[in-house]
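Peer 1: Quick one, structure for this:
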Amino acid sequence: MGTLAWWEVPARLGVALLLGAGVGLERQWRSRMAGLRTNALVSIGAALFVLFSVLTPEDNSPTRIASYVVSGVGFLGAGVIIRDRGNLRGINTAATVWGTAGVGVMAGGGHFLVAALGAAAIVLANVVLRSMARRVDRREVERDEGPRSYRFRAVCRDADEAHIRALVVQSLTAGGFALCALDSEDINNTGKVAVTARLNGQGQGSGQLEQAVSRLSLEPGISSVSWRVGDDEEDL
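Peer 2: The predicted structure is shown next:
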């Protein structure tokens, strides 16, 4: 087998398989999209590409092949990222697949210790840092859970006032806010009305209001939508 002993190819592929499966086992246990088989296959594939360059040294450089593996796995990782209601899901899984390819490259190159350390680091990052991230998120939520007041304002055509008032109430209460007051005011000789809502939120932040603004801004009768923290009488 060229510059390799007969046992080195199966040994490198075996290590790539075991380490990739070890990384994927944690993903499978958490019911992620790229689980046991995916990470094992990514690791084996990366090892095979590196082995090809090792077995044909006159035509290929292992480092150049490794750079191609990184680019190819980048496209694969992008396939597990999903946009869900403005939020991105699967980024951690995509990063795990990318790291598993690195493990496979190391195993294919015969650097077994580095490959094992890399796989262990990936699993530790997914397990240990997960709980740490949740604690940080929980503290952030607890900090924002105090009651807050908001003022929301939408400018619409006079003929659409009743419809827009109903939409404002529906959108804001659906976000978990308590509606304290809803007022309408004619804008001088413009044929438009300003619908103003005063709200209280217990733990609700700007994200829900931004979603309500996005929904209402699509209404053809609305010319402007704005909001801010506080319920004082200054203009928005």
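
Peer 1: rest of the way, CA atoms for contacts and neighbours
Peer 2: OK.

Peer 1: What spatial separation is found between Leu76 and Leu19?
Peer 2: As for Leu76, its distance to Leu19 is 19 Å (criterion: CA to CA, to the nearest Å).

Peer 1: Equivalent analysis for Ala197, please.
Peer 2: Ala197 is 57 Å from Leu19, where distance means CA to CA.

Peer 1: For the two, indicate the residue with more neighbours.
Peer 2: Leu19 (27 against 22; other CA atoms under 10 Å).

Peer 1: Just confirm the more buried one is within a strand.
Peer 2: No: under DSSP: H, G, I helix; E, B strand; the rest coil, Leu19 falls outside any strand and is assigned helix.

Peer 1: For the closest residue to it other than its chain neighbours, which residues are in contact?
Peer 2: Distances taken as CA to CA, 6 or more residues apart in numbering put Ala119 closest to Leu19, at 6.1 Å, once the chain neighbours are dropped. Ala119 sits next to Leu19, Gly20, Gly22, Val23, Gly99, Thr100, Val103 when contact means CA atoms under 8 Å, 6 or more residues apart in numbering.

Peer 1: any idea which residue sits dead centre in this structure?
Peer 2: Leu88 (3.1 Å; CA atoms, centre = their mean).

Peer 1: Which secondary structure state does that residue sit in?
Peer 2: strand.

Peer 1: so it makes contact with Val80?
Peer 2: No: when contacts are counted by CA atoms under 8 Å, Leu88 is not listed as touching Val80 (10.2 Å).

Peer 1: Also this sequence, please, to line up against the first:
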Amino acid sequence: MNLDPHLPPFDAGATLSSLISLGTAFLLGSLIGFERQVRQRTAGLRTNTLVAVGAAVFVDLAVRFHALHGGTPTPLQVVAYVISGIGFLGAGAIMKEGAQVSGLNTAATLWGSAAVGACAGAKLLPEAAMAALFVLTANTVLRPVVNRINRRPVQEEFSEATYVVRVVCRRAAQIGVLQRTTDLLEAAHYPIRSIEQQPFGSEEIELEAVLYATAVDADELDAVMTAISRLPGVTQAFWNASAEE
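Peer 2: This is a model prediction of the structure:
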């Protein structure tokens, strides 16, 4: 019997369905969080579990409300809101210190936990299980692959960076050296994007040329530097790279 006419009648079947959805989100979120906790990540067991359950609650609420009253918000709209909300939560887990960025994987895992919870809340339990499986696989099976790749030395032709050529020459030879440096680099298919000149001691000047290229053949560019270093008036010629952000 419904004692309050403003309350919807108790539906045991719907309540059981919600319990199964939230239980599934709790279990799968805990599995993802356990893996994170073992690795002592910022967002561990409780955080991932709460994200998954929270997403499931909101989506389940939208499903139940839409079934009772129709109209808006639809379950799909609530899923979109969940995605936006988790985006803010994930952004808080990302830390940047100089050129080093950490927390990206934590943020992505939280996003995955929310997806698992949303699937569970929408009664798509097999899909929730598959989503959790793929999140766990990405964080475990792919880890040795990433470590193996990171231990390999980076080859210049496969890296992406800003490449700068520096040439030190006598002031009297500056114009000629600048023209010949430009010609040699363009002949090797490394055109100059920008160039600056600055004093280098009392009698010399340094030419700093930034290349358009974001990847180079190290041996090829070394050969160009050798040719530039042999130009009349040149005392030094070398290049270096800085990683793109």
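
Peer 1: when you check the contacts of Ala119 of the first structure against the helices, which ones overlap?
Peer 2: Secondary structure from DSSP state H places Leu19, Gly20, Gly22, Val23, Gly99, Thr100, Val103 of the contacts of Ala119 of the first structure in helices.

Peer 1: now, the most widely separated pair of those?
Peer 2: Gly22 and Gly99 (12.5 Å; CA to CA).

Peer 1: Please identify the residue in the first structure that aligns with Leu45 of the second structure.
Peer 2: Residue correspondence to the first structure (TM-score structural alignment): Leu45 of the second structure is matched to Leu36.

Peer 1: for Ala14 of the second structure, same thing?
Peer 2: Taking TM-score structural alignment, the alignment pairs Ala14 of the second structure with Ala5 from the first structure.

Peer 1: Could you count how many residues lie near that match?
Peer 2: Per other CA under 10 Å, the neighbour tally for Ala5 of the first structure reads 8.

Peer 1: can you confirm it is in a helix?
Peer 2: No: counting by three-state DSSP, one finds Ala5 of the first structure to be coil, located in no helix.

Peer 1: how far away is the equivalent of Leu142 of the second structure over in the first structure from Val114 of the first structure?
Peer 2: Matched to the first structure by TM-score structural alignment, Leu142 of the second structure sits across from Leu129. Applying CA to CA, the value for Leu129 of the first structure to Val114 of the first structure is 21 Å.

Peer 1: cool, and Met33 of the first structure?
Peer 2: 26 Å.

Peer 1: thinking again about what came up before, give the contact list for the match of Leu45 of the second structure.
Peer 2: Counted by CA under 8 Å, 6+ apart, Leu36 of the first structure has contacts Gly20, Ala21, Gly22, Val23, Gly24, Leu25, Glu26, Arg27, Gln28.

Peer 1: which residues does the third one contact?
Peer 2: For Gly22 of the first structure, the set of contacting residues under the criterion of CA under 8 Å, 6+ apart consists of Leu36, Ala119.

Peer 1: Also the first one?
Peer 2: Contacts for Gly20 of the first structure (CA under 8 Å, 6+ apart) come out as Leu36, Asn39, Ala40, Leu41, Val42, Ser43, Ile44, Thr100, Val103, Gly104, Ala119.

Peer 1: which residue in the second structure lines up with it?
Peer 2: Using TM-score structural alignment, Gly20 of the first structure pairs with Gly29 in the second structure.

Peer 1: can you redo the ones in helices among the contacts of Ala119 of the first structure as a markdown table with distance to Phe52 of the first structure?
Peer 2: Putting those into a markdown table (distance: CA to CA, whole Å) gives the following:
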| residue | distance to Phe52 of the first structure |
| --- | --- |
| Leu19 | 20 |
| Gly20 | 19 |
| Gly22 | 24 |
| Val23 | 24 |
| Gly99 | 20 |
| Thr100 | 19 |
| Val103 | 16 |
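
Peer 1: which among these gets closest to Leu51 of the first structure?
Peer 2: For those, the minimum distance to Leu51 of the first structure (CA to CA) is 13.5 Å, reached by Val103.

Peer 1: wouldn't that closest one be in contact with Gly118 here?
Peer 2: Yes: using CA under 8 Å, Val103 of the first structure makes contact with Gly118 at a distance of 6.1 Å.

Peer 1: Between the two, point out the one with more neighbours.
Peer 2: Val103 (33 against 20).

Peer 1: which position in the second structure aligns with that one?
Peer 2: Using TM-score structural alignment, Val103 of the first structure pairs with Val116 in the second structure.

Peer 1: Number of residues surrounding the nearest residue to its match once chain neighbours are set aside?
Peer 2: Leaving aside its sequence neighbours, Val116 of the second structure sits nearest to Ala128 (CA to CA, 6+ apart; 4.8 Å). Ala128 of the second structure has 25 neighbouring residues, counting by other CA under 10 Å.

Peer 1: repeat for Thr173 of the first structure
Peer 2: 15.

Peer 1: what's the counterpart of it in the second structure?
Peer 2: With TM-score structural alignment as the criterion, Thr173 of the first structure has no equivalent in the second structure.
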